[in-house]
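Peer 1: just coords:
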């Protein structure tokens, strides 16, 4: 029997696993507390401590066995930027669109096993872990990809003028990390990846995420149809929102990034709003789903490591999180592609290297996407 079909053990004081959870329509929501939280993993991993403290040691080992990891450091070797010694951390977060298994019907396309980094964000956590910056990298950015080696030891030659998301397709996580380090000159301390199927499951386990749309969104390609107004998005709808690019803004990947950033802020609010620590059963269900659907670097590939990582993130206030897109301009030769605005991008990388705030001048006059006001958390 597979892990998916095996009945889950009971939490002390609770019964075994039931069906997918969700919030009933029309239910009055409690006032939001936006003070803490950054990522789903920050809360679910920290919550494992609670589970362990109740004597559910078996659950600890089960969750530990769920986690998939890749040895990025071994694949990349020593030819990398130096680690920062200023107390900051840099984490590459990828959303992948693997075209196989459960992801085929979610991502579209042929079931050929191919994958791209549909979403890529550099999360910079400042010294003291009280604030953070997120830099989204457009998937359609034309870049020079460095030579790289994947985690199986296969090497790939460098290539020029290729789309950023092809790095993941070429050599997986290791090649994606090396490409980001090549572009930014900043070492990635950690790596986290969530695929389409996993993202949808996580949102459903949370009971949905509330957002407000200022305009109607109708995109058959991402299977999303929302009227203007406030919505409690299901996992399927949330996935459609973070993937849509038609019918919002200028129809580019840059507009989609703005929707993704707005959704992340809503997600942060939602994680705190549902009071996970007051509901051991819900906490376990979410932790079980999260650890099954994320892939990490080997340094984060255990419950203990994730707990330590979570402890450094959970005090970050969403109001102290800056979200920008890597400075780019539309490619004059192809409006469906963008190119790095080198001088302004360098302002971003210099700020992060020195653990400083990203200056507003870094993104002034760059291509935006014109969808920033379409969705509000």
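Peer 2: That came in fine, so what should we check first? Here the structure is a predicted model, which is why all the values come from computation and not from measurement.

Peer 1: make it CA atoms for all contacts and neighbour counts henceforth
Peer 2: OK.

Peer 1: Which parts of the stretch 251-377 of the chain are strands?
Peer 2: 294-297, 321-325, 328-331, 334-340, 375-376 (DSSP state E, counting those that start in this stretch).

Peer 1: Output these as JSON lines; include the columns distance to residue 93 and mean neighbour count.
Peer 2: Output for the strands of the stretch 251-377 of the chain, formatted as JSON lines (distance: least, Cα to Cα, whole Å; neighbours: other Cα atoms under 10 Å):
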{"stretch": "strand 294-297", "distance to residue 93": "9", "mean neighbour count": "22"}
{"stretch": "strand 321-325", "distance to residue 93": "14", "mean neighbour count": "19"}
{"stretch": "strand 328-331", "distance to residue 93": "20", "mean neighbour count": "19"}
{"stretch": "strand 334-340", "distance to residue 93": "20", "mean neighbour count": "16"}
{"stretch": "strand 375-376", "distance to residue 93": "22", "mean neighbour count": "20"}
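
Peer 1: now for the ones you listed, which one comes closest to residue 314?
Peer 2: Among the strands of the stretch 251-377 of the chain, strand 321-325 comes nearest to residue 314, with 12.3 Å by Cα to Cα.

Peer 1: another structure for you, compare them:
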């Protein structure tokens, strides 16, 4: 249910903001104590502003501010609007008891206020259904040594689960091959979270959402973020499209409306696609993190106050982040990650063959999500860790007894070079029955092509069964996947298991796909390439 997080925290020392504790009858040190309080207040305010702004962009900070009006600024909403069976299971802690953090950052195009309408244009869309035009999954490793950010193009086609609006009770049915940014209008940000979990099988701990006006106010409060273009650019077309961004060649500190234009620019950067826009957003985000961490502009108390106000008013968060104290706790964790270990990526994709201008995830996207799910650093700099390697997620329901687990076995050994290995489904089914899986049956449909043997299951209540099957056969946990394409636990015998009774897992490739277009947050040399058609 949508709420406002008001009056949740009291001042740390238990006193209000009045004159108590410094009046007559004290020890005579009232003036000195007043000066100390002012110094403490400036110091707390300075750090609190850093925390709030950095949390929004996955940066870092320390300190918190127990002022009720700031808590009252924060809006909250439900984290996940899907049925429990459609949610990704919580990530299991490693041997040291550490868990990664997954936070979904959402940029809304809502025109629900006069300010948002002015910034967003399109009068006929005022107060219309909002779209999640910016979506970034921020993953913080369990040991807090690194951070990964995965952007999803807003034109991505995927499956959206059934979502229930927490305010009205309206149920939005599940959709297939729907554009991802439509998820926000199906009950709120919790449906966008549910959509990510359905696609990636990554449990999301929190979300943060910001709208047009929030971007402008944050950029103004920070005082400007440096960006670079390699030529003069004007994002404008003859038929009125474009963000309106107009910059000369070189590096500029942008803020306010110009910052929003940068983040929205599609026509003018590189190939004029949503992929180029994602790259520009990564550059802005990296630059903003560097600005805030350097604290070069965070020394003026009035500027800090404006930043704290702007940050708390700009965002909507889940109930787990609906107070300054909770944001502080999160920021404390984020602070541990060095800037040079923050890696920005874009979900690997290809153009859809049916819907023009839309994209779909590729096999590289599945690999990227696996790396995030298994807490493997995307910068390739993971060293041998003292703790155990990442464990599979903990199922919501434990596995049934082996002889009660229904398994369908499908022949997926077909390759263009070798064709299909005949009778493979029947042979592996017989193997499973011999191992105690009495309810295993062979699928008699034509063989398909699966490069790697995989176990798929449709819902969280069958995850334990699927993981048990994988353990018995020696199939890696990374090859156990949730999918609505199957109706029960299904073993697809792939081209890597064309014969024999023992499965030998292929050597795992944990390198980040080149198609993910990695960008390091510490890299200050990045400059957006301008499409020559949009120069002036």
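Peer 2: Received it, and whenever you're ready, just let me know what you need. For clarity, every value in this text was computed on a predicted model and none was experimentally measured.

Peer 1: closest one to residue 210 of the first structure among the strands of the stretch 251-377 of the first structure?
Peer 2: strand 375-376 (9.4 Å).

Peer 1: Could you give the separation of the closest one from the chain centroid?
Peer 2: Averaging C-alpha positions (Cα atoms, centre = their mean, to the nearest Å) puts strand 375-376 of the first structure 18 Å from its chain's average.

Peer 1: Which elements pack onto that strand?
Peer 2: Other helices and strands packing on strand 375-376 of the first structure, by 3 or more Cα pairs under 8 Å, 6 or more residues apart in numbering; DSSP states H and E, are strand 209-213, helix 253-273.

Peer 1: go with 6 Å
Peer 2: Helices and strands touching strand 375-376 of the first structure, by 3 or more Cα pairs under 6 Å, 6 or more residues apart in numbering; DSSP states H and E, are strand 209-213.

Peer 1: Mind checking what helix or strand follows the strand it packs on in sequence?
Peer 2: strand 217-219 (DSSP states H and E).

Peer 1: distance from the following helix or strand past that following strand to the second structure after superposition?
Peer 2: Where DSSP H and E defines the elements, the next helix or strand beyond strand 217-219 of the first structure is strand 224-226. Taking mean Cα distance after the TM-score superposition for the first structure, the mean distance separating strand 224-226 of the first structure from the aligned residues in the second structure is 0.5 Å.

Peer 1: what's the matching range in the second structure for the next helix or strand after strand 224-226 of the first structure?
Peer 2: As assigned by DSSP H and E, the chain's next helix or strand after strand 224-226 of the first structure is strand 229-233. Taken onto the second structure by TM-score structural alignment, strand 229-233 of the first structure occupies residues 250-254 there.

Peer 1: So which bits of the matching stretch are buried?
Peer 2: For stretch 250-254 of the second structure, the neighbour count (16 or more other Cα atoms under 10 Å) marks residue 254 as buried.

Peer 1: sorry, back to before: how about JSON lines for the strands of the stretch 251-377 of the first structure, with distance to residue 279 of the first structure added?
Peer 2: Shown next, in JSON lines, are the strands of the stretch 251-377 of the first structure (distance: least, Cα to Cα, whole Å):
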{"stretch": "strand 294-297", "distance to residue 279 of the first structure": "22"}
{"stretch": "strand 321-325", "distance to residue 279 of the first structure": "27"}
{"stretch": "strand 328-331", "distance to residue 279 of the first structure": "44"}
{"stretch": "strand 334-340", "distance to residue 279 of the first structure": "45"}
{"stretch": "strand 375-376", "distance to residue 279 of the first structure": "28"}
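
Peer 1: hmm, who's touching the match of strand 229-233 of the first structure?
Peer 2: With contact meaning Cα atoms under 6 Å, 6 or more residues apart in numbering, stretch 250-254 of the second structure is reached by 224, 225, 226, 227, 228, 229.

Peer 1: go on, stretch 304-316 of the first structure?
Peer 2: 36, 37, 42, 45, 46, 129, 130, 131, 300.

Peer 1: Take these and keep only those in helices.
Peer 2: Per DSSP state H, helices hold the following members of the contacts of stretch 304-316 of the first structure: 42, 45, 46.

Peer 1: ok so, going back, post-alignment, the match of strand 229-233 of the first structure versus the first structure, mean distance?
Peer 2: With mean Cα distance after the TM-score superposition for the first structure, stretch 250-254 of the second structure departs from the first structure by a mean of 0.8 Å once superposed.
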